[in-house]
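no sequence on hand, only this structure:
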């Protein structure tokens, strides 16, 4: 406890130098010899906005209170890889092509992209539908660094981040921060202009024990300590970055008492299960198209199914060829299970992205952001154009807008 209090005291000294400036005042930042302050995009996987202000996250609480914060609506489906890709491209999953954590593609026959099985994740063919921030930045001469991020290990048109690490879940939050700080200990323009930093422990704890568990609170404290060390270490190097701290989705409790076997919806012989859980993606077996469509069209308790052409427009989902022929979406807290699946417990996500339980975290802090402001809920496609604005780059065509941030930026960004 004493160490955490000492760390917070350090943060209170280092952070307000930027946070307490007059909104119109220019900031005196010297992380790069020319250009805007560096941008660090931090993702805390599975971190719900209401995990703040519970006594576990003094660093994040302070950053929120002296910056801009609020809830952010994830893209559908509210799972990790689609949303991390949306955050760095500004495109919905339908448009960037990472439509699920598990997916198939008619153009890549016989192969499956699977986060759980670690197959296809670094194959550029799956990622070719979009270009992430770090690639555009590198192409324009800005140095970038990725301390983990889905897709950051993949080459795009022969380009990669200047510095990157292959994902290793055994690397602790503090070790991840130590690597970022090592990049910023370089002189002047050798420091990255854009950096990503990814933490997965809160999500893992939420899946195993549920969102209201002591394990989630412990994981949140560990990440908060690491971010506090990052802020203090950057201060020691004279770096005042623009921090964009986000999560990809929320989390809700599940139970073996809230289970819907997919074979209750249709006979096993009629369908191929591409993915299951909070939502299911189903393809008909050859010759069983009508039978599967008829079975899924019947009313079913706690779940709704659509052919991909009739998925409600608000999900912005169903046009990509990688989306299976049918989508079934469970009521929040219920699970769609494949034959032989273990009874679910703990927590999960992937539900309706408008459900408050799926909401994601947003904190903006640094020279570009106002202080002590709460932003109304916005869509996470907007993070990409905001990031590009802060980097001084023209965004590629995307589905987002910087408009939600206009009242909450200052200095040269207040009049964009």
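Here it is on my side, so go on. Everything numeric in this text was worked out from a predicted model, so none of it was measured.

please make it C-alpha for all contacts and neighbour counts, starting now.
OK.

so where's the longest helix in the chain?
Secondary structure of the chain per DSSP state H: the longest helix is helix 214-236.

for that helix, which positions count as buried?
Within helix 214-236, the residues scored as buried using 16 or more other CA atoms under 10 Å are 215-235.

so which elements touch that helix?
With contacts defined as 3 or more CA pairs under 8 Å, 6 or more residues apart in numbering; DSSP states H and E, helix 214-236 has these neighbours: helix 2-14, helix 58-65, helix 173-184, helix 201-209.

repeat that for 10 Å
The contact analysis (3 or more CA pairs under 10 Å, 6 or more residues apart in numbering; DSSP states H and E) places helix 214-236 against helix 2-14, strand 39-44, helix 58-65, helix 173-184, strand 194-199, helix 201-209.

tilt between the last one and strand 39-44?
Put simply, helix 201-209 runs at 10 degrees to strand 39-44, going by axes from the mean of the first three to the mean of the last three CA atoms, to 10 degrees.

what angle separates helix 201-209 from helix 173-184?
For helix 201-209 and helix 173-184, the angle between their directions (the same axes, to 10 degrees) works out to 160 degrees.

who's in contact with helix 201-209?
Residues lying outside helix 201-209 but in contact with it, judged by CA atoms under 10 Å, 6 or more residues apart in numbering, are 44-48, 80, 169, 172-173, 210-223, 247-254, 344-349.

filter those down to the buried ones.
If you count burial by 16+ other CA under 10 Å, the buried members of those come out as 44-48, 80, 172-173, 210-212, 215-223, 247-254, 344-349.

how many neighbours does residue 162 have?
Neighbours of residue 162 under the rule other CA atoms under 10 Å: 14.

how close does it get to residue 138?
Per CA to CA, to the nearest Å, residue 162 is found 8 Å from residue 138.

and for these two, which residues touch both?
Going by CA under 10 Å, 6+ apart, residues that sit against residue 162 and also against residue 138 are 144, 145.

and the strands in the stretch 301-416 of the chain, which stretches?
303-307, 326-330, 335-337, 346-348, 360-365, 373-374, 378-379 (DSSP state E, counting those that start in this stretch).

before we go on, here's another structure to hold up against the first:
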């Protein structure tokens, strides 16, 4: 909830508010924070999926509210976070019956959105974008090898270890960075990649941020990094191993790759776009909203072909509802054009 964590960049909902659009955010973490002096017009705080048995019905109710507000012209941009697919994928595995049930639940939620739009006679003005922020792979016991670095390092040399599984970062005590790094490199453990911060591959975009710790560990597909058993030094403290996980290099494991689907006014029908990166979504959203994107890492050329008229096509002023169904498969964004 502290703004200093968020003020290094401007989220699209803040830019939308600055441009006079009214934004509503439902269970979208971060909406509770005032970022650069701006909060969304409406924020329903994040809620833990595992403590929320009525998540599907509550989400449907929220979508009905959003469509009604669109109809009444009292809301312009809404984001709805739907966690079922990700949570069940982690808990039971990506191919489990539980996750299949979560996918069915996501389908039900999206269908409800479309049905409500038809009922309110705005379906023809509604655009839907289905995205995911990452993939997921099967990490049940027997599906991977566990890499345990703890026996090979001196716990007294370590201030903390962040995360584990496919990706982890080590923060040694300042005078022990070289020692810990040299030891881990010398082990030459199969499936484990050890980098100093300045050695991290460019495609990870981690070198420049102050949040990256001195030593970065990544696991190859088929391997996971075990968290420290000395939990006072492990962040977060849980040493749980998930049945499904992500964070592997998408260039090495296709299971990590995400999807992007879109339909609606201003978007071509039956068009197969080339691959897009996660950061490319931002420019699509800004275009559909009719707002000027800030400087960003997205590639406009990679998405312009999906629009009618391409780069020269008009950008109508739009109202936008976003339904995000993470993290493996679905996210829906719905845009309402005036």
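Sure thing, it's come through. On a predicted model such as this, the values are computed, not experimentally measured, just so you know.

quick revisit: so which of the helices and strands packed on helix 214-236 of the first structure comes closest to residue 400 of the first structure?
Relative to residue 400 of the first structure, the nearest member of these by CA to CA is strand 39-44, separated by 16.8 Å.

what range in the second structure does that closest one sit on?
No residues of the second structure are matched to strand 39-44 of the first structure when aligned by TM-score structural alignment.

quick check: angle from that strand to helix 214-236?
With the same axes, to 10 degrees as the criterion, the two stretches strand 39-44 of the first structure and helix 214-236 enclose an angle of 170 degrees.

buried ones in stretch 181-192 of the first structure, by neighbour count?
Residues of stretch 181-192 of the first structure classed as buried under the neighbour-count rule (16+ other CA under 10 Å) are 181, 183, 184, 185, 191, 192.

and the fourth one, what is it in contact with?
Neighbouring residues of residue 185 of the first structure by CA under 10 Å, 6+ apart: 179, 191, 233, 234, 236, 237, 238, 239.

check contacts around the closest residue to residue 258 of the first structure other than its chain neighbours.
Counting by CA to CA, 6 or more residues apart in numbering, residue 334 is the residue found nearest to residue 258 of the first structure once chain neighbours are left out, at 4.9 Å. Under the criterion of CA under 10 Å, 6+ apart, the neighbours of residue 334 of the first structure are 252-260, 277-279, 302-303, 344, 348, 351.

ChimeraX command for the buried members of those?
For anyone working in ChimeraX, the buried entries among these, judged by 16+ other CA under 10 Å, can be selected with:
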select :252,253,254,258,259,260,277,278,279,302,303,344,348,351
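
mind checking how far the counterpart of residue 324 of the first structure in the second structure is from residue 25 of the second structure?
Applying TM-score structural alignment, one finds that residue 324 of the first structure aligns to residue 213 in the second structure. Using CA to CA, one obtains 32 Å as the distance from residue 213 of the second structure to residue 25 of the second structure.

which of those two has more neighbours?
When residue 213 of the second structure and residue 25 are compared for neighbours, residue 25 comes out ahead with 26 against 19, by other CA under 10 Å.

got the contact list for residue 59 of the first structure?
Taking CA under 10 Å, 6+ apart as the definition, contacts of residue 59 of the first structure comprise 4, 7-9, 11-12, 52, 65, 221, 223-229, 231.

alignment lookup: residue 278 of the second structure to the first structure.
Structural alignment places residue 278 of the second structure opposite residue 380 in the first structure (criterion: TM-score structural alignment).

I figured its match was touching residue 93, is that so?
No. In this structure, residue 380 of the first structure sits apart from residue 93 without contact. The criterion is CA atoms under 10 Å, and the distance is 11.5 Å.

residue contacts, the one in the second structure that sits across from residue 357 of the first structure in the alignment?
Using TM-score structural alignment, the partner of residue 357 of the first structure in the second structure is residue 255. Applying CA under 10 Å, 6+ apart to residue 255 of the second structure gives the contacts 94, 134, 135, 136, 137, 138, 221, 245, 246, 248, 249, 328.

switch to 7 Å and redo it
Contacts for residue 255 of the second structure were tallied using CA atoms under 7 Å, 6 or more residues apart in numbering; they are 135, 136, 137.

mind checking how far the aligned partner of the second one in the first structure is from residue 19 of the first structure?
Correspondence of residue 136 of the second structure to the first structure, assessed by TM-score structural alignment: residue 251. Between residue 251 of the first structure and residue 19 of the first structure the distance is 31 Å, computed by CA to CA.

ok, now residue 61 of the first structure?
Taking CA to CA as the measure, residue 61 of the first structure and residue 19 of the first structure are separated by 14 Å.

equivalent analysis for residue 352 of the first structure, please.
35 Å.

for residue 305 of the first structure, same thing?
48 Å.

could you do residue 388 of the first structure as well?
Here the distance between residue 388 of the first structure and residue 19 of the first structure works out to 21 Å (CA to CA).

re earlier: tell me the counterpart of the residue nearest to residue 258 of the first structure in the second structure.
Pairing criterion TM-score structural alignment: the partner of residue 334 of the first structure within the second structure is identified as residue 223.

for residue 141 of the first structure, same thing?
In the second structure, residue 141 of the first structure lands on residue 20 (TM-score structural alignment).

I'd like to know how many residues surround that match.
Considering only other CA under 10 Å, residue 20 of the second structure is surrounded by 10 other residues.

contacting residues for it?
Residues counted as contacts of residue 20 of the second structure (CA under 7 Å, 6+ apart): none.

helix or strand: which one has it?
Assigned by DSSP states H and E, residue 20 of the second structure falls within no helix or strand.

TSV please, covering the helices and strands packed on helix 214-236 of the first structure and showing distance to residue 152 of the first structure.
As requested, those are exported to TSV (distance: least, CA to CA, whole Å):
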stretch	distance to residue 152 of the first structure
helix 2-14	30
strand 39-44	13
helix 58-65	25
helix 173-184	15
strand 194-199	9
helix 201-209	19
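
tell me which of the ones you listed sits most buried.
Mean neighbour count, computed with mean count of other CA atoms under 10 Å, is highest for strand 194-199 among these, reaching a mean of 24.

which part of the second structure matches that one?
So strand 194-199 of the first structure sits over residues 77-82 in the second structure, by TM-score structural alignment.

ok, stretch 221-234 of the first structure next?
Against the second structure, the aligned range for stretch 221-234 of the first structure is residues 104-117 (TM-score structural alignment).

what do we get in the first structure for residue 180 of the second structure?
For residue 180 of the second structure, the aligned residue in the first structure is residue 292 (criterion: TM-score structural alignment).

its match: how many residues sit nearby?
Other residues lying near residue 292 of the first structure total 22 when counted by other CA under 10 Å.

would you mind measuring from it to residue 208 of the first structure?
From residue 292 of the first structure across to residue 208 of the first structure, the span is 33 Å (CA to CA).
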